[in-house]
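>>> Okay, predicted coordinates and the sequence, questions at the end:
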Amino acid sequence: MSNELLFFGGFLLFIVLMLAIDLGLFSKSDKPVSLTQAAIMSAVWVTFALAFYVVLRIWGHELHDVHDFGRLAEITKKHLHNIRLIPDDFAASLAIYKNNLALEYLTGYVVEYALSVDNIFVMVLVFSSFGVPAKYYHKVLVWGIIGAIVLRFLFIFLGAALIAQFGWILYIFGFFLVYTGINMFMHRSEEEEIDPQNHTVVKFASKYFSVYPNFVGGQFFHREAGKKYITPLFLVLLVIEFTDLIFAVDSIPAIFAVTKDPYIVFFSNIFAILGLRSMFFLLVNIIHKFHYLKTGLSFLLVFIGAKMLLHHWLDEWGFTTSHSLIVIVSILAISVIASLVFPRKAKVE
């Protein structure tokens, strides 16, 4: 078995183990997640994500079995890493490669984590619109994240295959992100609404399944008089999955603007998704205070899309992954600080 499979397999095993522990410790209790628990969970996942950055800095070459200069040059070209290798110094070139690989992962993680905040706005709206009791939020989010991991895996490696086969698809991704960013900016002040009865997912599920009219504890399915029903809680799970699918259309191309290595895209995506659940419980009651965040995210998408469209020129100008990370963090920091310094005025009834 190659080091590549061992590296990726080890990562998947770790994720499965952590999700199993999460489900075993928290989902059976059906109690609301406290602010303290959310803070601890968030700290744990951020620590894991940063620890993985260190892993890539030290052992990143094992991901693609890079043990000689020829293999290093091949992988660098294949994944379009914006680095300059030193032909006469394999050790120095390898250090440059591992540093860039880790930085691409960290930048992708920050981008995905930031875009996940917009997802939280919608999740809060979904839970409130469907009247889900707070004690069931965690269960829905955990199972939603498991589904999201599978979908992201398929999306990411399909996207990587398309990029490898059709390089011009990067420009389509770029135009799409610029359009999405501009559209988000134009509608940044609009209040989103969800009609549970007329939601696309609800209509589809109701057409093919029997839906029980009420919540049945924390159950997704219910049997009564010999007939099996899906519960409203399962409908909420389907809506959450559908929502993540829509957000993935934005976020995955955004990370491909940072790195073309599908493994790095997957690693950064998954760590951000796993941290999304705990971040939800941290921000659920204060998310409305960050009213400039949508503006910041719109600028972020436009920047990433423009970077994808202009990557050849930016590479020639010496625009590196480090510069991207600085711009991304600056946009996010400015939007958060502006939200706190210039709070939204209360609406006059």
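Sure thing, it's come through.
>>> Please count neighbours and contacts with C-alpha atoms only from this point.
Fine.
>>> Please enumerate the helices of the stretch 151-300 of the chain.
169-186, 200-208, 232-256, 262-283, 293-309 (DSSP state H, counting those that start in this stretch).
>>> Just want the angle from the second one to helix 232-256.
Translated: helix 200-208. Angle between the axes of helix 200-208 and helix 232-256 is 130 degrees (criterion: axes from the mean of the first three to the mean of the last three Cα atoms, to 10 degrees).
>>> Centre of the chain to helix 200-208, how far?
Centroid displacement of helix 200-208 relative to its chain, using Cα atoms, centre = their mean, to the nearest Å, is 26 Å.
>>> Pipe the helices of the stretch 151-300 of the chain into a markdown table and attach mean neighbour count per row.
Shown next, in a markdown table, are the helices of the stretch 151-300 of the chain (neighbours: other Cα atoms under 10 Å):
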| stretch | mean neighbour count |
| --- | --- |
| helix 169-186 | 19 |
| helix 200-208 | 13 |
| helix 232-256 | 21 |
| helix 262-283 | 23 |
| helix 293-309 | 24 |
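>>> Next up, a structure to set beside the first:
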Amino acid sequence: MNVPLWVWLVTIVGFVLVIGADLWLNDHKPHAVTLGEVTRWVVFYVALAVAFGVGVWLLAGGTYAGEFFAGYLTEYSLSVDNLFVFLIIMSAFKVPVVHQHRVLLVGIVIALIMRSIFIAAGAAVIDRFSWVFFLFAAFLVYTAISLVKQAAGGEDEEWKEGRVLRWVRKAFPVTDDYHGAKTTVRIDGKRWLTPMLIVMIAIGVTDIMFALDSIPAIFGLTQEPYLVFTANAFALMGLRQLYFLLGGLLNKLVFLSYGLAVLLAFIGVKLALHALHENELPFINGGQPVPVPEVGIGLSLAVIVGVLAVTTVTSLVAVRMRPELAEQSSAITAPPLARTKEEAARLAEEDEKADHHVSAPKGD
């Protein structure tokens, strides 16, 4: 897939414009989001991704379009599982409801920039060393097994401040309280960081850690850097609204980890087969390609859609039959989602009166 430089530039500018419009429309006046508002934005971002995929199909063919949709669905589904950690971070930092949208947006922009660097590096390495696919395959299978063990053991996801945030707190003074949407304030002639900036960094850094499994996963579906980048970008851009819309449903997706484990294991096997097909390692078949069947993108897309559908339906049915499953999954609750503008105004007023004193979460 030969993508000219001007197409890359137009695509990046397009993403910047959309993110800028989202930031201005939603955050120029901080407010508690409503159900209708979030739903419209989710539909908009999904429609935008679908339109892009159709464009790829018309201009580059069905194979590349299938690779984009498979990558997009995989990245989006992995992101849904990550939303729970975002809830924990928001709760740990007691982020005011009216500012959660901005925190997510800035944090995700940080993650998108860092992921772009990872994608460029990954593409360069893959182009020179095909045996890297063996490492990706092993890592994805290992991650799948870890997800199953964690889900079977009923372990709750925990979050603690890592080295990056501890370094920031050590290098710069941080206030205990929020100061509206400000990321820095001047107190007695001295510049202080606020918890708003710290939590933005936390979201961005956490999402970078999630990229350790999502980037290898999407490279297992397409080796086209342009498709890898756009699939990641569309998934991340729509993640913010999904955080509010699906927040109340996260605890009901009790089998999500199992579904994601199946997807990662499937892509891991697909990568291993591809690595054997492109083999250059001298100790495997004398350094010659191994004639193994490869999994086509059509089958990959069908498996991804099927696994996600089965996981969602079985989770909702199980929770309906046994409500205690949802209660056992997590004590973290989603942010309140207003159904009307009046209710949003009331939530914002209550939130303004709340005490948003933040005690630093403990590090490792």
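Received, thanks. What you see is a predicted model, and the numbers here were worked out from it, not measured in a lab.
>>> Please state their TM-score.
TM-score for the superposed chains, counting by TM-score structural alignment, normalised by the length of structure 1: 0.84, backed by 308 aligned residues with a Cα RMSD of 1.8 Å.
>>> now residue 182 of structure 2: how far from residue 131 of structure 2?
Residue 182 of structure 2 sits 47 Å away from residue 131 of structure 2, going by Cα to Cα, to the nearest Å.
>>> Take the helices of the stretch 151-300 of structure 1 and write them to a markdown table, including distance to residue 116 of structure 1.
Below are those laid out as a markdown table (distance: least, Cα to Cα, whole Å):
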| stretch | distance to residue 116 of structure 1 |
| --- | --- |
| helix 169-186 | 14 |
| helix 200-208 | 21 |
| helix 232-256 | 8 |
| helix 262-283 | 7 |
| helix 293-309 | 10 |
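>>> Identify the residue of structure 2 aligned to residue 342 of structure 1.
Counting by TM-score structural alignment, residue 342 of structure 1 lines up with residue 318 in structure 2.
>>> which residues touch its match?
By Cα atoms under 8 Å, 6 or more residues apart in numbering, the residues touching residue 318 of structure 2 are residue 325.
>>> Tell me the spacing between it and residue 310 of structure 2.
Residue 318 of structure 2 sits at a distance of 12 Å from residue 310 of structure 2 (criterion: Cα to Cα).
>>> what's the matching range in structure 2 for stretch 22-29 of structure 1?
The aligned range for stretch 22-29 of structure 1 is 22-29, by TM-score structural alignment.
>>> cool, stretch 223-242 of structure 1 as well?
Going by TM-score structural alignment, stretch 223-242 of structure 1 sits over residues 186-205 in structure 2.
>>> picking up where we left off before, of all the helices of the stretch 151-300 of structure 1, which lies closest to residue 99 of structure 1?
Comparison of these against residue 99 of structure 1 by Cα to Cα identifies helix 262-283 as nearest, at 12.9 Å.
>>> what comes up buried for stretch 17-30 of structure 1?
Going by neighbour count (16 or more other Cα atoms under 10 Å), the buried part of stretch 17-30 of structure 1 is 19, 22-23, 27, 30.
>>> Out of the residues you listed, which comes closest to residue 249 of structure 1?
For the buried residues of stretch 17-30 of structure 1, the nearest to residue 249 of structure 1 is residue 19 (24.3 Å; Cα to Cα).
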